[in-house]
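Q: build me a model from this:
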Amino acid sequence: MLTYNMEDRQELSLYDYLYRCIKNDILSGRIPVGEKLPSKRGLAKHLDVSVVTVENAYAQLLLEGYITSFEKKGYFVNDIGSAPSASCLIKPKPEEEFEYAYFADLKSNRIRRNRFPFSTWAKLLRDTLSERPEQLLKTVPYNGVYELRLALASFLHEFRGMQVLPAQIIICSGTESMYGRLFSLLPEAVWAVENVGSRKITGLYDMYHARWKSVSRDEYGVDMKDLHDSGCNVVHVTPAQHFPIGTVMPVKRRTELLEWADAQNHYIIEDDYDSEFWYQGRQAPTLYSMDGNGRVIYFNTFSKTLIPSLRISYMVLPYELAMRYGNGLSFYSGTVPSMEQYALAKFISEGYFERHINHLRNYFKSQRSMLMDAVRKSPLMGISRIHEISSGTYFLLELDTPLSDTELVERIKKKDINVACTSAYMPEPHEDTHTLVINYCGVYAERIEETIARIWEAVSVK
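A: Alright, predicted model coming up:
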């Protein structure tokens, strides 16, 4: 006889609880296929419920196909084939997502939240709500709100020397979104990417099933012979600062790259990520500003300069490509809420963004100086060499050690410090570089000396 504690039903009705209990027993196999269920009166008496309760439970099971009724014979369990186990039917309350907080995270390039101007941003959002109630209810334009594109065009002209029309700018919600649009705009493209660097771009290529090839790089940037031989017609480069090597592409290589694109009507994607954080001398001009034939597609994002959760990025298309985009892909919906776009437009046009960048640049310079000073004062300096990077939020620390890169990272991680070697961004197989990428974006100033002391404890081999 089927036995259930009907007092455990909580808010469920008696028949609903009984139906669920029998169904779970059928799905789990506790009531096997072909088994005859107790009579309605017999089960009602056994569970001390009304016959109507059992009738309604059986009726629901019959309706859903879990059981079959044979006149004058009773109810029998059907063969329902593969089905989810009973444990899958009632899902436990999901645990809150948890991101482990290291004592020092030298791998993450996310800015600490207290560096974001929340009060200013909140004010601009309130202003947008009061000033643009009607615009906020309209569909977001496929290329982004005009006010933000106009503010970006002015900013790029003033700070990066780029002549850009608002119509050439497409507002997107991250690199994934920008590439998704480009894959539609250039469906026949074969994409090239340097074999040293972040794996995010190649991951996007694979996700979209794009045709791509990895090309080698030399000390000046992408290897031009390898690029010519690859058969690719679009290449992704980071001329302002290559991660993680930190080199700036010299003008000769930039010219060669533009000539490659001009000669064969190819395209260059210039990823200008982190270019706002330049510390030494005058920043080199963008490839876009050197391009006279409409071959460069410019990428940038606000994930580092503001906060990652804002999810606003943008690309600048050559004019001819922008017109093709408008004619063929304007059916795309805008992926960034208009309120955030209007607020960001004011943030840029009213000078808040420039002041924020200056503040961050000074903060990062201070962080870098404190970390380098801590290394120089530590015994660690006796086995290491600092390689400064002219921009971005990291420097390289080359160690004279017999430890492999894997051993280095594991030993340092045991000291509750997250870090990576430059070899993590190189293709397999590769030699150990014994060089740590020290990202100071989110390190607590009061923990810097202890962080370096822990690294020394981890890497010193006795």
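Q: from here on, just use CA atoms for contacts and neighbour counts.
A: OK.
Q: helices along the stretch 101-250 of the chain, start to end?
A: Counting by DSSP state H, counting those that start in this stretch, the stretch 101-250 of the chain has helices at residues 118-131, 146-160, 175-185, 200-207, 224-230.
Q: how far off helix 175-185 does the fourth one point, in degrees?
A: Going back to what we said before, that points to helix 200-207. 50 degrees (axes from the mean of the first three to the mean of the last three CA atoms, to 10 degrees).
Q: can you give me the buried ones in helix 200-207?
A: For helix 200-207, the neighbour count (16 or more other CA atoms under 10 Å) marks 201-202, 205 as buried.
Q: which among these gets closest to E99?
A: Set against E99, the nearest of these by CA to CA is I201 (23.9 Å).
Q: need the strands for the stretch 201-350 of the chain, in chain order.
A: Remark: strands assigned in the stretch 201-350 of the chain by DSSP state E, counting those that start in this stretch are 211-215, 217-218, 221-222, 234-237, 267-271, 296-301, 313-316.
Q: here is a second sequence; please produce its structure as well for comparison:
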Amino acid sequence: MVKREEGALLQSIVLDREGEHGLSVQICAGLRELILGGTLKVGERLPATRTLAQEFKVARTTIVESFERLAAEGLIETRVGSGTYVSQALANERPAPAATATAAPTARVKLAQAMNTASKLFGTRLPHQPRAFTTAMPAFDAFPMAQWARLSGKHWRKPRHQVLGYPDPHGERGLRQAIAAHLRLNRGIACEWQQVFVVAGAQQAFQLIAATLLDPGDTVWFEDPGAIGARNSMIQSGVEIVPVPVDEAGLVVEEGLRRAPEFRLAFVTPAHQQPLGAKMSLERRLALLEAAEASGAWIIEDDWDGEFCFQGAPMATLTSIDRSGRVIYVGTFSKTLFPSLRLGFLVAPPHLVEQIGICLEAFSPGVPTALQGIVADFIVEGHFATHVRRMRKLYQERYQALEDAAREHLASDLEVVPTQTGMHTIAYLRGGLDAVALTQAAARRGVTVAPISRFCLEPVARDGLVLGFSGFTPAEIKTGVLDLRRAIDDLMAGGEWTGASAGMALSGKPNSA
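A: Predicted structure coming up:
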């Protein structure tokens, strides 16, 4: 068994070898200050005398002498066969730390002009507690941990220079090839692996695209309601966000042209609109491509959960019908696998490959190599396709559980909108129920819901709730529905049935409830 050298690094203790006091005295004083100041906690193990002697480049007897002084003062204690620890006696006797000499700043921190302006418009990100009905929560209980663990072990046994060195900022070739093959077969995107760039999540992809293509003041069409995280990335770049309404056929292109005919970029979620769930019709897709070509604009296609189509094949991507090279496709493994992976990718049109590559080389540290290798093998060995098929079936079952429970317990107050794709649906309110008040009442009952108005830049015509179902078993979903029923009853009993939520003004922040 390998012996562990435990204990904190104590490099804040600086020795003056020409000083007035001996080295053991200086070490003792430094340790005393760390202990009494609370930096070294009660019960924390100190490094072994031999380890400290090597680190301070002193004789071991010097460290022993320092420890003996501290033990005599009752600050440390030695446990035979275990080591030396900060004394437990200090738990109740440690002096209160002295007040810091640095006064709290009296003025607000001065931000960069762009960030100061943007921060006033940022929408707050949704909470991600694993409870009904949190959105974008994969089915952790159904993830194939055994295969993942096997692949992880395989890659960590590779030569150290392969897994510990700096990753390729563009992404590892094996993963880029695996993604390209998957997209060709399953999403109809005719791309070469050189067009695929691996990034640390879709959010980094949006920031990268903005940094590469947008100047402050450029006009960007954005779905309204729309994805908060992506919108924050656009706002941060200093562009002018133009909210474009969404209906059952997706982004209303005619309205976008009326509001801003000369736009630089459009952001859309055509496979499963975030949050309303609409699928963009072929007519709208063609109209958007035509508008982009006429304006010389780019389009970001965020295919965040389009893999999860319950019935039939997923709808063709916007990228697959783009003939002018205007669409930049963004995908993420946070939804198809798990969020802590922080792994996404983008597919650049051929004439953008060089520019995107230069930007990544300049600013991106890359994604851990072993992680990319694990995902690549997960795809190549067929586990990814199997997992997606299983999740499609599972999410359909969980959506059905939500629909059945809502019909039984919530039909008088909520109209759950049917869906055939994705990880969430929406429920419109009936009878003047206030979405913001219900969100707060549900939280008190341990249920996470979000009002549609939270995703809006303009006042919402009809508010409702966004309900995630993918990450919860049918039993958990039914319990969540019953708790939501109780939350509604709480509002009725408290007289908080106050009418539809007004959403937010164009210049204000999204609802933060």
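Q: for the helices of the stretch 101-250 of the first structure, which one sits closest to Q168 of the first structure?
A: Nearest to Q168 of the first structure among the helices of the stretch 101-250 of the first structure is helix 146-160 (8.6 Å), distances taken as CA to CA.
Q: which residues of the second structure does the closest one align to?
A: Aligned using TM-score structural alignment, helix 146-160 of the first structure spans residues 173-187 in the second structure.
Q: OK, contacts around the residue mapped onto V417 of the second structure from the first structure?
A: In the first structure, the residue paired with V417 of the second structure is H387, using TM-score structural alignment. By CA atoms under 8 Å, 6 or more residues apart in numbering, the residues touching H387 of the first structure are 395-398.
Q: a markdown table for those residues, including secondary structure?
A: Output for the contacts of H387 of the first structure, formatted as a markdown table (DSSP: H, G, I helix; E, B strand; the rest coil):
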| residue | secondary structure |
| --- | --- |
| F395 | strand |
| L396 | strand |
| L397 | strand |
| E398 | strand |
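Q: and in the second structure, which of the residues you listed remain?
A: Compared against the second structure with both residues aligned by TM-score structural alignment, their matches' CA atoms under 8 Å, those retain 395-398.
Q: which one of those residues sits closest to N439 of the first structure?
A: Checking these one by one against N439 of the first structure (CA to CA), the nearest turns out to be F395, at 6.7 Å.
Q: number of residues surrounding that closest one?
A: 23 (other CA atoms under 10 Å).
Q: and for A362 of the second structure?
A: Applying other CA under 10 Å, we find 10 residues neighbouring A362 of the second structure.
Q: can you tell me what it aligns to in the first structure?
A: A362 of the second structure maps onto F331 in the first structure, by TM-score structural alignment.
Q: and the residue nearest to its match when sequence neighbours are not counted, how far is that from P429 of the first structure?
A: Using CA to CA, 6 or more residues apart in numbering and skipping residues adjacent in sequence, the residue nearest F331 of the first structure is Y142, 7.0 Å away. Counting by CA to CA, to the nearest Å, the gap from Y142 of the first structure to P429 of the first structure is 43 Å.
Q: about what we covered before: what residues of the match of helix 146-160 of the first structure count as buried?
A: So for stretch 173-187 of the second structure, counting by 16+ other CA under 10 Å, buried means 173, 175-183, 187.
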